[in-house]
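# Fold the following and give me the result.
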Amino acid sequence: MNIFLHELKANLKSLLIWSGVIVLLIMIALAKFSAFAGNPDMLAMLDSMPPALLDALNMRAFNLTTLSGFYGLMFIYFGLMGAMAAAMWGSEVISKEERDKTVEFSLVLPVSRSRVITAKAAAALINCVAFVLITWAISLVGVRSYTPDPAFYDFLVLEMQAMLVIELIFLALGLLLGCAMKQYKFSGSTAVGIILVTYFMSIFSTMNEKLDFLKYFTPFRYFDAGLLFRNGKLDGLYLLLSAGIIVVCVAAAYWIYNKRDLYI
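A predicted model of the protein is given here:
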């Protein structure tokens, strides 16, 4: 419990920073939406953009003059930020012990390495849940002036659920990298690199039908905002695939961390 509480306190500053960034993003997005709200003429500007680019950004899947449509467009940015925050939290909970030269203190505690990982991962998980709840709460407050319909609230719930699953995937991946990489300095940057690669894979798979198979390798395609809006539910196949990735990454992280030599 002491490790868990210590980790929560240590990560509080990072959570506040990421929360500040997401709040700023939502405020900017809603300020831009004020120009689109109920104004079909604003959509004419999109006609000059290449169709492939519109598809890549999911801009043709929604009516951007509606709140649900605009939030559908913004979902990829919420997911991208959540993925980066989760990956950094996951990779740093272990690697920072070696970076800050405190790993020796952790080793002399009367607890196993598995318990150390569990406590630290649980603290990172709390951060992920808090980040989603903050995004959700700020969104609810920010859209009140537009008097959303019930369909928007249902769609927002789906988006937040999908955002949490994306976070859990990259939290598990970050945890694995933090436990596995001997060069602790590179675990965070490697995690961010993987996120960017999978993000661009999602764009390329949308722009070219021949690359559609890439959707199975990028979590950003598991929860397409357009499909969420039309189907009204998360895809069961991708939920199972997400669960498999999370379980494999977490299990591998425990196994590797219990076997590897730590740098004191």
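
# CA only for contacts and neighbour counts going forward, please
Will do.

# now the strands for the stretch 101-250 of the chain?
Counting by DSSP state E, counting those that start in this stretch, no segments of the stretch 101-250 of the chain form strands.

# Phe105: neighbour count?
Residues lying near Phe105 (other CA atoms under 10 Å) number 10.

# Look up how far Glu98 lies from it.
11 Å (CA to CA, to the nearest Å).

# next one: Ile126
Plainly put, Ile126 is 23 Å away from Glu98 if you go by CA to CA.

# between those two, who's got more neighbours?
Glu98 (18 against 11).

# show me what contacts that one?
By CA atoms under 8 Å, 6 or more residues apart in numbering, the contact list for Glu98 reads 184, 262-264.

# element containing it, please.
In the assignment (DSSP states H and E), Glu98 maps to helix 67-99.

# which parts of that helix are buried?
For helix 67-99, a neighbour-count test (16 or more other CA atoms under 10 Å) marks 67-76, 78-98 as buried.

# can you check stretch 151-165 too?
Those would be 152, 155-156, 158-165, for stretch 151-165 by 16+ other CA under 10 Å.

# Could you export the residues you listed to JSON lines, including columns for distance to Ser48?
Output for the buried residues of stretch 151-165, formatted as JSON lines (distance: CA to CA, whole Å):
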{"residue": "Phe152", "distance to Ser48": "28"}
{"residue": "Phe155", "distance to Ser48": "29"}
{"residue": "Leu156", "distance to Ser48": "30"}
{"residue": "Leu158", "distance to Ser48": "31"}
{"residue": "Glu159", "distance to Ser48": "29"}
{"residue": "Met160", "distance to Ser48": "32"}
{"residue": "Gln161", "distance to Ser48": "34"}
{"residue": "Ala162", "distance to Ser48": "31"}
{"residue": "Met163", "distance to Ser48": "31"}
{"residue": "Leu164", "distance to Ser48": "35"}
{"residue": "Val165", "distance to Ser48": "35"}
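
# next up, for comparison:
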Amino acid sequence: MKAIVFKELKANRKGLSMWMFGMLFMVAIGAAEYGTVVENSESIMSMMDAMPRIVKVIFGMDILPVYTPLGYYVCMYLWYSMVAFAHAIVLGATIISKEERDRTAEFLYTMPYSRKTIISGKIIAAVINVLCMTIFTFLCIILTLVSQMNGESIMPLILTTMIGMFFAQMLCLAIGLFFSSLFNYHRTAMSMAILFFALSFVLAIVIEFVGNIEFLNFLTPFRYFFAPYVVTNGISSVYLLLSLFFTGVFVFLTYKLFEKRDIHC
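As a prediction, this is how the structure comes out:
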């Protein structure tokens, strides 16, 4: 299995680097705008007051004042999580079935390894990729954004949100793996993963905008560790357990479905 893990890490290093570059770009944009937002807090607030509430909800400006260090970070966290979650679910949808896409499945699945061993190696490599993405995001935020925030230490809160992001990424990864094992063709699995990601984001916006349908939070990873609530109340044990439960269920289904699936070479 160790050989499979290292093979997958090597095969995915280019893709991971591209996603990390996207995250760095997102964090850098936020860091570059922070000083402007703080210096022009009064005009920013008057502009926000004139915005429709749905716009403020979409951009994460509806709960905490965006001109404060914590409020600005919470606003940007939504965009960081979009990149991180997209990476996780796309990785899950591709890491198992990419051999079918590249027409190399016959070589891999005729090696002296069971399908279960191959899948396990791929999942371990995917988890390492997700962990690297989370650590990289945390370091980027610390080096570019937090370094500008004088007078208020929000490092513990950022670390807490990063932990929540990791568990949400794991759920997205498991959902991507499930789609990859459920559908016979790589393009279908990828399309369903992207559709789920888009619908999850829209549902998260609707839940926040409506305000009294929080019971639907379990349907979207964006709401499991919602940054404004995490920085106020910490990580919810309920959603932590739910994320672990659903991650385990989707991984279990991945094993069961893929062992019965026809491999298209």
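
# Can you get me a residue count around the nearest residue to Phe4 of structure 1 once chain neighbours are set aside?
Counting by CA to CA, 6 or more residues apart in numbering, the nearest residue to Phe4 of structure 1 once its immediate chain neighbours are dropped is Ala119, at 4.7 Å. Counted with other CA under 10 Å, the neighbours of Ala119 of structure 1 add up to 21.

# Looks like Ala119 of structure 1 contacts His6 (just checking).
No. Between Ala119 of structure 1 and His6 there is no contact under CA atoms under 8 Å: 9.5 Å.

# Let's see if you can find the most crowded of the contacts of Glu98 of structure 1.
The residue in these with the most neighbours, by other CA under 10 Å, is Tyr184 (21 neighbours).

# So what does that one match up with in structure 2?
When structure 2 is aligned by TM-score structural alignment, Tyr184 of structure 1 is paired with His186.

# Would you state the helices of the stretch 1-150 of structure 1 in chain order?
2-36, 51-56, 67-99, 103-108, 113-142, 150-180 (DSSP state H, counting those that start in this stretch).

# can you list the ones you listed in JSON lines and add distance to Tyr238 of structure 1?
Below are the helices of the stretch 1-150 of structure 1 laid out as JSON lines (distance: least, CA to CA, whole Å):
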{"stretch": "helix 2-36", "distance to Tyr238 of structure 1": "26"}
{"stretch": "helix 51-56", "distance to Tyr238 of structure 1": "20"}
{"stretch": "helix 67-99", "distance to Tyr238 of structure 1": "15"}
{"stretch": "helix 103-108", "distance to Tyr238 of structure 1": "37"}
{"stretch": "helix 113-142", "distance to Tyr238 of structure 1": "20"}
{"stretch": "helix 150-180", "distance to Tyr238 of structure 1": "10"}
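
# which one of the ones you listed lies closest to Ile256 of structure 1?
Proximity to Ile256 of structure 1 (CA to CA) singles out helix 150-180 among the helices of the stretch 1-150 of structure 1, at 6.1 Å.

# The closest one packs against which elements?
On a contact count with 3 or more CA pairs under 8 Å, 6 or more residues apart in numbering; DSSP states H and E, helix 150-180 of structure 1 meets helix 67-99, helix 113-142, helix 187-207, helix 219-222, helix 225-231, helix 236-259.

# could those helices go into JSON lines alongside distance to Leu30 of structure 1?
Shown next, in JSON lines, are those (distance: least, CA to CA, whole Å):
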{"stretch": "helix 67-99", "distance to Leu30 of structure 1": "9"}
{"stretch": "helix 113-142", "distance to Leu30 of structure 1": "7"}
{"stretch": "helix 187-207", "distance to Leu30 of structure 1": "24"}
{"stretch": "helix 219-222", "distance to Leu30 of structure 1": "23"}
{"stretch": "helix 225-231", "distance to Leu30 of structure 1": "18"}
{"stretch": "helix 236-259", "distance to Leu30 of structure 1": "30"}
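
# so which of those helices comes closest to Leu25 of structure 1?
helix 67-99 (8.7 Å).

# corresponding residues in structure 2 for that closest one?
Taking TM-score structural alignment, helix 67-99 of structure 1 hits residues 69-101 over in structure 2.

# mean per-residue distance, the helix holding Glu98 of structure 1 to structure 2?
The superposed helix 67-99 of structure 1 is, by mean CA distance after the TM-score superposition for structure 1, a mean 1.0 Å from where its aligned residues fall in structure 2.

# Return the distance of that helix from the chain's centre.
With CA atoms, centre = their mean, to the nearest Å as the basis, helix 67-99 of structure 1 stands 4 Å off its chain's centre.

# again, but for stretch 207-214 of structure 2
Its chain's C-alpha centre and that of stretch 207-214 of structure 2 lie 21 Å apart, by CA atoms, centre = their mean.

# for stretch 203-213 of structure 1, same thing?
Computed by CA atoms, centre = their mean, the chain-centroid distance of stretch 203-213 of structure 1 equals 21 Å.

# how close does Gly142 of structure 1 sit to Thr206 of structure 1?
Computed as CA to CA, the Gly142 of structure 1 to Thr206 of structure 1 distance reads 30 Å.

# With neighbour numbers in mind, choose between those two.
Neighbours per residue (other CA under 10 Å) separate Gly142 of structure 1 from Thr206, with Thr206 holding more: 22 against 16.

# The more buried one against Asp55, yeah?
Yes. In this structure Thr206 of structure 1 lies within contact range of Asp55 using CA under 8 Å: 6.6 Å.

# which residue packs closest to Phe217 of structure 1, ignoring adjacent ones?
Phe217 of structure 1's closest residue in space is Thr198 (CA to CA, 6+ apart), at 7.2 Å.

# What does Phe196 of structure 2 correspond to in structure 1?
The equivalent of Phe196 of structure 2 in structure 1 is Ile194 (alignment by TM-score structural alignment).

# likewise Phe25 of structure 2?
Matched by TM-score structural alignment, Phe25 of structure 2 corresponds to Leu24 in structure 1.

# likewise Phe136 of structure 2?
In structure 1, Phe136 of structure 2 lands on Ile134 (TM-score structural alignment).

# Same check on Phe225 of structure 2?
Superposed on structure 1 with TM-score structural alignment, Phe225 of structure 2 falls opposite Phe223.
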